[in-house]
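Asks: here you go, sequence then predicted model.
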Amino acid sequence: MKQANNNRLYRILEWIMWMMYLNILWIGGWILGLGILGFFPATMATVVTIREWREGDGDLSFTKTFFRAWKKHFIKANVFGYFYLLIGFILYIDYFWLLNLESSFASVLFVLFILLVVLYVVSLLYLFPVYAHFDTGFFQTIRHAIILGFFSPIMTILMGICLAVIAFTWLKIQGLIVVVGVSVPLYFVTSLALTAFHSFKEKQDLLVENESLKKGEKSNA
């Protein structure tokens, strides 16, 4: 029992250590891109590194994996990031426009706006994990992010809960932001996204298997 508790404590401490190190790598990647061009590549590289770690690569080098991903995805991460930043800015402007709108259609437009915001947030949560996992094209990545986000409602809700708890914790203990402010949220988002991916694939495989069985039964009939 004591040995099991010691092992559990060791794993927790090891996880905290890697979270701190990943945060240092993220800061390094952010600085390397001169801030404005480093934010999104550093975030993508962190997601890629977490994915490789979670998928069970025992010989993983965090530093090599991070900077290799930073370099490989530098352009695309910035394209994704600034595209979503632009969409977010447009939604922000639209919000204030709707507040001042005096029209019989205002309530309908506001409902549509809320739906767009939900779509935006859900796809944003899955965006980098989807690209890190599938390495697809621009629009295909966004489409997959939307589909997986809405077809995995439990994981999506858990992401929101985790981020809310983390944000509350950061507000109470602001020093943690410097130490693990980026790595911990990305860890939980990426881990939950990977769970959603595997669950979705299992469902797809089951559907394919059922279709094959039905075809086999028809051919034998």
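Replies: The structure has been received and is ready for your questions.
Asks: switch to C-alpha atoms for all contacts and neighbour counts from now on
Replies: Noted.
Asks: and L13, how far from F89?
Replies: 40 Å (C-alpha to C-alpha, to the nearest Å).
Asks: could you do G28 as well?
Replies: From G28 over to F89 the distance is 27 Å, taken as C-alpha to C-alpha.
Asks: want to compare, so here's the second one:
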Amino acid sequence: MEFGKTSGILFTICEWITRLAYVNLLWLLFSAAGMFVWGIMPSTVALFTVVRKWLLKETGIPVWNTFWKTYRKEFLRANLLGLLLLIPAVLVAIDLMFLKTVAGPLQIALFIPLWTLILCYLLTLLFLFPVYVHYRAGMIDSIKYALFHAVLNPHRSVIMLVAVAAVIFLNLYMTALIPFFSGVMIAAVLMTGGYHSFNRIKGKTVTQT
């Protein structure tokens, strides 16, 4: 009886390892299919969509069909979202280069608001994809909701940031993991953190009502 229980647990673990590796390979494949420039955003949206369904205990979903359908449906919108995210990133990069050319009080005066902006940008990225696939909101609304959740849950944001950094470090340390678990591990961390944040806000709303 004990052996049957143990073998069942091992089978479940192996099954999930296979699922995670499979969807991560799809993420890389579809990103490459769009030459990464046009493939990374819709592929990432599809990845988060699958992970969200798993989180909601929809473990029997057809992964390929779900991924491919989401990729096709979100291809244009996801790339527009990517372009929208690229604009502040470019502006911040220009500001950082400009900051190197000034000195004294002016540099200090510019330093604080610039790094505040960078922090807000990074925090928004943590929640952006979870918000986008969970609420199915518009691009601007997704960015606003992502920043809202990040600011409202500072402790969770820090935990998510540390967890993502740990995943990146692990993948860099064990590069063999990259083709199989790099993207999906980050998606799992962010989607789990985001989902708990959504439920917390929902619970507060219900209580206040």
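Replies: Yep, that arrived. What you see is a predicted model, and the numbers here were worked out from it, not measured in a lab.
Asks: now what about the TM-score between them?
Replies: Superposed pair, TM-score by TM-score structural alignment, normalised by the length of the second structure: 0.92. Supporting alignment: 208 aligned residues with a C-alpha RMSD of 1.7 Å.
Asks: rewinding a little: quick one, which of G28 and F89 of the first structure is more surrounded?
Replies: G28 (17 against 12; other C-alpha atoms under 10 Å).
Asks: contacting residues for the more buried one?
Replies: A42 (C-alpha atoms under 8 Å, 6 or more residues apart in numbering).
Asks: can you tell me the SS state at it?
Replies: Three-state call for G28 of the first structure (DSSP: H, G, I helix; E, B strand; the rest coil): helix.
Asks: how much space separates the counterpart of it in the second structure from P179 of the second structure?
Replies: Per TM-score structural alignment, the equivalent position to G28 of the first structure in the second structure is L29. The spacing between L29 of the second structure and P179 of the second structure, counted by C-alpha to C-alpha, is 10 Å.
Asks: quick check: next helix or strand after the longest helix along the second structure?
Replies: Looking across the second structure with DSSP state H, the single longest helix is helix 63-99. Sequence order places helix 105-135 as the next helix or strand after helix 63-99 of the second structure, per DSSP states H and E.
Asks: chain center to stretch 178-187 of the second structure: distance?
Replies: Centroid separation for stretch 178-187 of the second structure versus its chain: 11 Å, with C-alpha atoms, centre = their mean, to the nearest Å.
Asks: may I see the buried residues of it?
Replies: For stretch 178-187 of the second structure, burial by neighbour count (16 or more other C-alpha atoms under 10 Å) applies to 178-187.
Asks: quick one: secondary structure of I61 of the second structure?
Replies: Here I61 of the second structure is recorded as coil under three-state DSSP.
Asks: how near is it to V51 of the second structure?
Replies: I61 of the second structure is 11 Å from V51 of the second structure, by C-alpha to C-alpha.
Asks: more neighbours: which of the two?
Replies: Counted by other C-alpha under 10 Å, I61 of the second structure and V51 do not tie: V51 has more neighbours, with 26 against 12.
Asks: and the more buried one, what does it touch?
Replies: 184, 187-188, 191.
Asks: if we go to 10 Å?
Replies: Counting by C-alpha atoms under 10 Å, 6 or more residues apart in numbering, V51 of the second structure makes contact with 20, 23, 45, 57-59, 63, 130, 184-185, 187-192.
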